[in-house]
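A.B. asks: Provided below for reference: sequence and predicted model.
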Amino acid sequence: MPHLSSNKIFSQSAKQFWQTWLFAFIWNAITWFAIIKGGHNILRAFEENPVFYFFVLFPFIGLWTIIIAIQQTLAWYKFGKTPVILNPSPGQVGGRCSGYITLPETAKEAKRAILSLSCIRSYIYRSNDGKSSQREQAIWQDQISIRPEKYGRKRTRLNFVFKPPANLPATEQESDDYHLWRLQVRIPLPGIDYDRNFELPMEKPDEQIVVTHRYAQTQTSSTIAHRETKAGSIPQINKTSAGTEFYYGYGREKVMAIIIMLFGLGLAVLGYFFFHDFLNFLPVTAGLMVAYIGFIALALFLLGVFMLANSLTVEVSLEGIHNNKTTHLWLFT
């Protein structure tokens, strides 16, 4: 939970790029240690079973992690800390969440900024086999596009205001099931874009405080039309007899869905070329491997289709939170 004694909120960018460097170092160290120490055994394994060619991807994954770490490091040193200054602090659920971000000279070419405020439920999911994983679920989201303003001689400032509904939960302490508020700020720029997440302290204020702030003047940057709104990323909010319903349209995770579909297709092509020559003298073994890889590729492709074509309805009531997903297969007809 963000520190409530200050209205200055920092992102986790510095921590994230160090974690990425640590992961990249461990992955590459293990991969290249295995290649150097077991080079002959690896080549022999390739000759005996072509399925081991999948391990050729490991050095490329290591290279990819290094590239991501370099990008995150360059972004950090390009923009610096750039904290969010909240006013009022904490933000108000049922009132307003407002403040500003001051950017350095490196962001002077910014034409627009896309800000998204989300109320997120973070919880531990436990499966039937006893395994547990941390999951997040957005129960409310609002998104605005604003025009950055010149501040001083060389800097740029973003002034923002959100008005979250009063029926949403405040920021809670971390536990197995808690709520948090996240502000994402994205600014397209030449070279490296500005893209950071901030966890904001939000509270339910007294009615007197809310009324007072309604008459207070809030400085905001000029709002501009969205040029890059993700389909279904902003919910339609409806009041029902049971509580409040949030409807998210299809196409919420378009980029990830397309990546998964392409990976499934690539896996199918790779499996076919690997085992095609073995079908003549090892028909049963090669056929089983092709069927196995084909099944995985088909499952990945269908998962991508499902991610593209499903909508999500979340109903928040006194009985809890209920989810309902609907698949729109007519999009592909």
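C.D. replies: Yes, it's here.
A.B. asks: all contacts plus neighbour counts: C-alpha atoms, from now on.
C.D. replies: Noted.
A.B. asks: Do you have the helices of this protein handy? List them.
C.D. replies: Taking DSSP state H as the criterion, the chain contains helices spanning 13-37, 39-48, 57-79, 207-214, 254-275, 283-309.
A.B. asks: Pipe those into TSV and attach mean neighbour count and distance to residue 324 per row.
C.D. replies: As requested, these are exported to TSV (neighbours: other Cα atoms under 10 Å; distance: least, Cα to Cα, whole Å):
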stretch	mean neighbour count	distance to residue 324
helix 13-37	15	33
helix 39-48	13	46
helix 57-79	16	35
helix 207-214	12	34
helix 254-275	17	19
helix 283-309	18	14
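A.B. asks: would TSV of those with distance to residue 116 be doable?
C.D. replies: Shown next, in TSV, are those (distance: least, Cα to Cα, whole Å):
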stretch	distance to residue 116
helix 13-37	17
helix 39-48	48
helix 57-79	19
helix 207-214	22
helix 254-275	17
helix 283-309	21
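A.B. asks: Which one of those lies nearest to residue 157?
C.D. replies: helix 57-79 (12.8 Å; Cα to Cα).
A.B. asks: Other residues contacting that closest one?
C.D. replies: Contact with helix 57-79 is made by 13-14, 17-18, 20-21, 23-24, 27-28, 31-32, 103-104, 106-107, 192-194, as judged by Cα atoms under 8 Å, 6 or more residues apart in numbering.
A.B. asks: run the last query once more with 10 Å
C.D. replies: Residues outside helix 57-79 that contact it (Cα atoms under 10 Å, 6 or more residues apart in numbering): 13-14, 16-32, 35, 80, 82, 103-107, 191-196.
A.B. asks: is it true that residue 262 touches residue 301?
C.D. replies: Yes: assessed by Cα atoms under 10 Å, residue 262 is found in contact with residue 301 at 7.5 Å.
A.B. asks: try this one next to it:
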Amino acid sequence: MNDTPWLEKKAWAKNQITSYTKIQLIISYVFSVIWSWICYGLYIKRDELLANASEEPAVYLLLLFPLSLIAILFQTYKQYSLWRTIGPMPLSLDPFPGAIGGHVGGKIACKLAHHSEMSARVKLLCIKRTHSNNSSNSGVREHVEWENDGVCHVQANSGGCDIRFRFDVQEGLPPSGRVENSKTNVIWRVELEIDDKIQRLYEIPVFESGEKSQHICHGTETYEATGFAAGEALSGIAQLKRTADKSTIYFAPFKRPLNGVLLVLIGVLFASIGIIVDMNDAPMIFGIVFPLIGLGLALAGLQYLGKALLVTIDSENLKSQRLYFGISFSSQSLPIKDIQSFYLKGGATVSYGTKTTTYYQLFTVGKNAQKYRVAERLNSRSEANKVEKTICEIVSAYKR
């Protein structure tokens, strides 16, 4: 058995790990060429298409293809210009490789000029990727096993800036590579975002060693800027009010609405398809099933948009109240002396481009092991840690 498997992979061996940006650029180039060829074919047949447009109005939709080509070419050029400006941004791990039971950290060299308001956020993820080949369920499925995030330390240098991060990684997590006797691979991934406009994605080696960082002295999860950023994000979805008698945290409706809006739009689309095919003498089953599916999706979206959570804590009880569109539907109450612990639950994981988002919910656990929801719609681990710390402080104050 090889004691240094990370040295066998060319991309890792020299501890100068490059991001996937170059690969993404190549894909963009290829796609731009293919799309240009399609648009050129439409241009050649433009007279024939326009002649048939009066009988088939849907042909006019083909005119959108050249417009989309302009957008694709512009985005590709923008990515290429950015690549030329800031370079490959290699990541050097410290320690190398990253250590389960120790630290996972590193330095990213960036040619971008440092400025006082520069912000670099980083997310470290451990992902289990399973390949399935059977006839009933084929494809690739990813599950986020563990993650943490925060704000990087950024320091100016003669060529631009250095971006540093470091996380404590608990024991018991799986190392990089294939899980023995299975179709599952473990991937450790670093996602970097600078000033909300530059994204980089790195796949890194992480193994069980317990090693500590030699040159990065400050942890990202405990960095003051990480707590401040999490607090700023929380203020956009939750309202905290504290008085001498009680404290309330209100997670308002219509916050972070993307998931709900998408469900409503998909529901309307399904219902519209059902109505259209029914009007065109399609089998009746389509006219029934599609609108019903659309109605269900739209109602689920509206439920997501309109739900709210009100948590009230005083010297006697913790009360969790569920509301929809401002109307109370249910509530739970737990004597504050019976609070045993808090439990953080990861929910849906959504991947878009180079960004992976896991939504968290926070529960408190009573003596009877029953869970009471006290926070929701948290879209980062740092937010979840921040709200858990805040609620723990409030509960501790009232317990005294």
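C.D. replies: Arrived safely, thanks for sending. Everything quoted here is computed from the prediction, not taken from an experiment.
A.B. asks: what do residue 262 and residue 301 of structure 1 both touch?
C.D. replies: By Cα under 10 Å, 6+ apart, residue 262 of structure 1 and residue 301 have these common neighbours: residue 268.
A.B. asks: wait, what's in contact with residue 161 of structure 1?
C.D. replies: Counting by Cα under 10 Å, 6+ apart, the residues that residue 161 of structure 1 touches are 86-87, 96-100, 115, 144, 218-221.
A.B. asks: how about 8 Å then?
C.D. replies: Taking Cα under 8 Å, 6+ apart as the test, what residue 161 of structure 1 contacts is 96-99, 218, 220.
A.B. asks: do the same with residue 186 of structure 1
C.D. replies: Contacts of residue 186 of structure 1 by Cα under 8 Å, 6+ apart are 113-115, 193-196.
A.B. asks: Could you find the closest non-adjacent residue to it?
C.D. replies: The spatially closest residue to residue 186 of structure 1, leaving aside those adjacent along the chain, is residue 195, at 4.4 Å (Cα to Cα, 6 or more residues apart in numbering).
A.B. asks: Please tell me how far the one you found sits from residue 112 of structure 1.
C.D. replies: Separation of residue 195 of structure 1 from residue 112 of structure 1 (Cα to Cα, to the nearest Å) stands at 13 Å.
A.B. asks: quick one, which of the two is more surrounded?
C.D. replies: Between residue 195 of structure 1 and residue 112, counted using other Cα atoms under 10 Å, residue 112 has the larger neighbour count: 22 against 16.
A.B. asks: which of the contacts of residue 186 of structure 1 still touch in structure 2?
C.D. replies: Retained in structure 2 (both residues aligned by TM-score structural alignment, their matches' Cα atoms under 8 Å) from the contacts of residue 186 of structure 1: 113-115, 193-196.
A.B. asks: Make JSON lines out of those and add distance to residue 274 of structure 1.
C.D. replies: Compiled in JSON lines, those are given as follows (distance: Cα to Cα, whole Å):
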{"residue": "113", "distance to residue 274 of structure 1": "47"}
{"residue": "114", "distance to residue 274 of structure 1": "45"}
{"residue": "115", "distance to residue 274 of structure 1": "46"}
{"residue": "193", "distance to residue 274 of structure 1": "39"}
{"residue": "194", "distance to residue 274 of structure 1": "42"}
{"residue": "195", "distance to residue 274 of structure 1": "40"}
{"residue": "196", "distance to residue 274 of structure 1": "42"}
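A.B. asks: so of these, which ones are in strands?
C.D. replies: Counting by DSSP state E, the part of these found in strands is 113-115, 194-196.
A.B. asks: OK, contacts around residue 324 of structure 2?
C.D. replies: 253, 303, 306-308.
A.B. asks: what about 10 Å?
C.D. replies: With contact taken as Cα under 10 Å, 6+ apart, residue 324 of structure 2 is in contact with 252-253, 302-309, 330.
A.B. asks: re earlier: now the buried members of the contacts of residue 161 of structure 1.
C.D. replies: The neighbour-count criterion (16 or more other Cα atoms under 10 Å) marks 96-99, 220 among those as buried.
A.B. asks: returning to what we had before: which of the helices of structure 1 sits closest to residue 174 of structure 1?
C.D. replies: With respect to residue 174 of structure 1, and counting by Cα to Cα, the nearest of these is helix 13-37 at 18.2 Å.
A.B. asks: Please name every helix or strand in contact with the closest one.
C.D. replies: helix 39-48, helix 57-79, strand 194-200 (3 or more Cα pairs under 10 Å, 6 or more residues apart in numbering; DSSP states H and E).
A.B. asks: quick revisit: possible to save the ones in strands among the kept ones among the contacts of residue 186 of structure 1 as TSV with distance to residue 43 of structure 1?
C.D. replies: Formatted as TSV, these follow (distance: Cα to Cα, whole Å):
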residue	distance to residue 43 of structure 1
113	51
114	50
115	51
194	44
195	43
196	44
